[in-house]
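**Q** Dropping a prediction and its sequence here:
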Amino acid sequence: MHRRRFLPSLSLLSAFEAVLRTGSTAAAARELHLTQSTVSRLVQTLETQLGRALFERHRQRLVPTDAATAYGKDISRALNLIQRSSMEFSANPGGGTLSLAILPAFGTRWLAPRLGDFLNEYPGITVNLATRLRRFNFAAESFDAAIHYGIDDWRDAGHMKLFDEHLTACIAPSLLDRYPVTSATDVLRWPLLQLETRPSAWRMWFEAQGADVPVTTGMLFDQFATMTQAAISGLGVALLPHYLAEMEFREKRLAPLLQMSVRGGSYWLVWPQDRAHYPPLQAFRKWLEQVVSRDSINHSSTRTIGC
């Protein structure tokens, strides 16, 4: 049973959050369409209920305590979650919304072309996508799940493996026409473009070719999209996942080097444990399992470059 003292009403919490965010009861009152005296009374009532002061009064100014500032961050997230959930229920009471954090390249080249099938299969579900390059704390952001690259080490989360990443060395055809490549050492005549999140990629590639691992030099990128464009422009050689490179190969913007792709890390769907049984997420996991299984059967030959 919840203790009412620690379950303040939304009116009390909204007043406190507005004062904390705007810096004054007058500004909070305008935002909440209340009188200034009403906002002051609501804040005082919350302080009484919690048994602690939230603000120090200095003449006409309210200065939040350090504890109140930390408390306010949690309250703000909670109010945003309640608002979002209410809006989603009002807009789509029969389905629900799936908020998904995605990696930019994965979202653009792998997920987006397939997502229409999911929406057709589950027409009541709305999918919201936002890009994240680094892992984050699910408790701090309102995501139901995320696409993660690496291993199954996301803290306090459920994991579902999607597939392994296979990297291919790619170069602009114009460069390759001038300087054919017959061995891994031939690649060293060009800069080796690098991705921040794949620091060991070139080492693995050279080892897979049976070649000595050189000191890697070249431009550093934070996203595959910009690194791909740099390779197309002839600025160096890029290591790209096969699902990204295959379109560039078909359209002859890039050419593969040698005949081996190199296995890197893996792609995972991860989710906070308390969202594991959320129906839209369960539907998304089921659909992903089917897609990954079908892709594995239909494209088993993609382990080898040139297919």
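**A** Happy to help now that I have it.
**Q** For the rest of this, base every contact and every neighbour count on C-alpha atoms.
**A** OK.
**Q** Please enumerate the helices of the stretch 151-300 of the chain.
**A** Applying DSSP state H, counting those that start in this stretch to the stretch 151-300 of the chain gives helices spanning 173-178, 201-208, 224-232, 242-250, 279-298.
**Q** what separates the second one from the chain centre, distance-wise?
**A** The offset between the C-alpha centroid of helix 201-208 and the centroid of the whole chain comes to 27 Å, using Cα atoms, centre = their mean, to the nearest Å.
**Q** which helices and strands does that helix pack with?
**A** strand 262-272 (3 or more Cα pairs under 8 Å, 6 or more residues apart in numbering; DSSP states H and E).
**Q** if we can go back for a sec, Throw the helices of the stretch 151-300 of the chain into JSON lines and include mean neighbour count, thanks.
**A** Putting these into JSON lines (neighbours: other Cα atoms under 10 Å) gives the following:
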{"stretch": "helix 173-178", "mean neighbour count": "14"}
{"stretch": "helix 201-208", "mean neighbour count": "18"}
{"stretch": "helix 224-232", "mean neighbour count": "20"}
{"stretch": "helix 242-250", "mean neighbour count": "18"}
{"stretch": "helix 279-298", "mean neighbour count": "15"}
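**Q** ok, structure two:
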Amino acid sequence: MTTLPPLPAIRAFLAACRTGSYTAAADELALTHGAISRQIKVLEDWLGQPLFEKAGQRMQATAHAQAFAREMGEALERIDDAARRYGRGTATAQLRVSAPATFAMRWLLPRLPRFHARHPGSHVQVTTATTQQMTLAGSFDLTIRRSAPPAAHYSALPFFEEWHTLLAAPSLLARQPLDTLDQLQNHLLLETETRPGHWQQWLTAAGFTGRERMHSQRFDHFYVTLFAMIDGLGVGIGPLPTLSLDVDTGRLHAPFPDLRTASRTYYALTPNSVQKTVLHRQFEAWLLEQKT
């Protein structure tokens, strides 16, 4: 424990970074300006380098200090989360879930009210990760991913099979029919930079050739592509049953539902360092029930 910086100094430092001044930090922590200054000096001595520099009449955090503050703030948040989850009382009725952005927005979040109705008083906090953030970093109790990591670090519960097929807005298909694969030549293909190869995989599964003669438009993230599909800009390749609510409500239609790519499995992953609470196990059981 002697290798840890003093907590009072960290609190003063974070308050000064957050508020932008020693005076505001002193007001926030009910301390004097001098006390804030002394605590920050203690931390600077401990680190062996300055954290603030003069900027006119005030002290300003250095770039090094701002980066340090971000990491220390995240660390204290994790400590606070752990204390709440493993403490007594209702604080344990919270589960932090990380999930891919599209899966969370189009599948998980619309269904969460069903879980809360079954387990009143529970709280599931969902954070999202984009394709570029699929590493297992961050603070969570359970994360949902399309692959299982080594068992030495996580327990993996497979619960969901996803495949891709062609999807389009009914309004677009009313203007430009798509009853046969040959009619694809009349449509704009919507692609996503973060999901390369999805069109080629589907076209290969469909046995379709002639892609080089077709027009396409590419977007940076799939949720942008998704709304372009819903708005009828063109046709795209999308995941099912992840987007099943969009199909069921008529926002999207699958012209060739039997032409699909190979399925992939979603897993509910729990770090081996996390002790599963009753809520955690209830959520896992609920996921297993959600077939579509």
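**A** Yep, it's here. Quick caveat, the model's predicted, so the values are computed rather than measured.
**Q** TM-score for the pair, please.
**A** TM-score for the superposed chains, counting by TM-score structural alignment, normalised by the length of structure 2: 0.76, backed by 286 aligned residues with a Cα RMSD of 3.8 Å.
**Q** Select, out of the helices of the stretch 151-300 of structure 1, the one closest to Leu167 of structure 1.
**A** helix 242-250 (6.0 Å; Cα to Cα).
**Q** Following superposition onto structure 2, what is the mean distance for the closest one?
**A** After superposition onto structure 2, the mean distance of helix 242-250 of structure 1 to its aligned counterpart is 4.1 Å, using mean Cα distance after the TM-score superposition for structure 1.
**Q** what residues does that helix touch?
**A** Residues outside helix 242-250 of structure 1 that contact it (Cα atoms under 8 Å, 6 or more residues apart in numbering): 105, 109-110, 165-168, 170, 254-256, 261, 302.
**Q** In terms of secondary structure, what does the lengthiest helix in structure 1 contact?
**A** Secondary structure assigned by DSSP state H gives helix 66-91 as the longest helix of structure 1. Counting contacts by 3+ Cα pairs under 8 Å, 6+ apart, helix 66-91 of structure 1 is packed against helix 10-22, strand 96-102.
**Q** In structure 2, what stretch matches the very next helix or strand once past the longest one?
**A** Same thing as helix 10-22 of structure 1. Using DSSP states H and E, the helix or strand that directly follows helix 10-22 of structure 1 along the chain is helix 25-32. Mapping helix 25-32 of structure 1 onto structure 2 (TM-score structural alignment) gives residues 22-29.
**Q** tell me, how many neighbours does the aligned partner of Thr130 of structure 2 in structure 1 end up with?
**A** Residue pairing (TM-score structural alignment): Thr130 of structure 2 is matched to Leu133 of structure 1. Using other Cα atoms under 10 Å, Leu133 of structure 1 has 16 neighbouring residues.
**Q** for the one 5 residues further on, same thing?
**A** When counting by other Cα under 10 Å, one arrives at 17 neighbours for Phe138 of structure 1.
**Q** Can you verify my assumption that it contacts Pro272?
**A** Yes - Phe138 of structure 1 is in contact with Pro272 according to Cα atoms under 8 Å; the separation is 6.3 Å.
**Q** still on that earlier bit, quick check: buried residues in the match of helix 25-32 of structure 1?
**A** Buried residues in stretch 22-29 of structure 2, counting neighbours by 16 or more other Cα atoms under 10 Å, are found at Tyr22, Thr23, Ala24, Ala25, Ala26.
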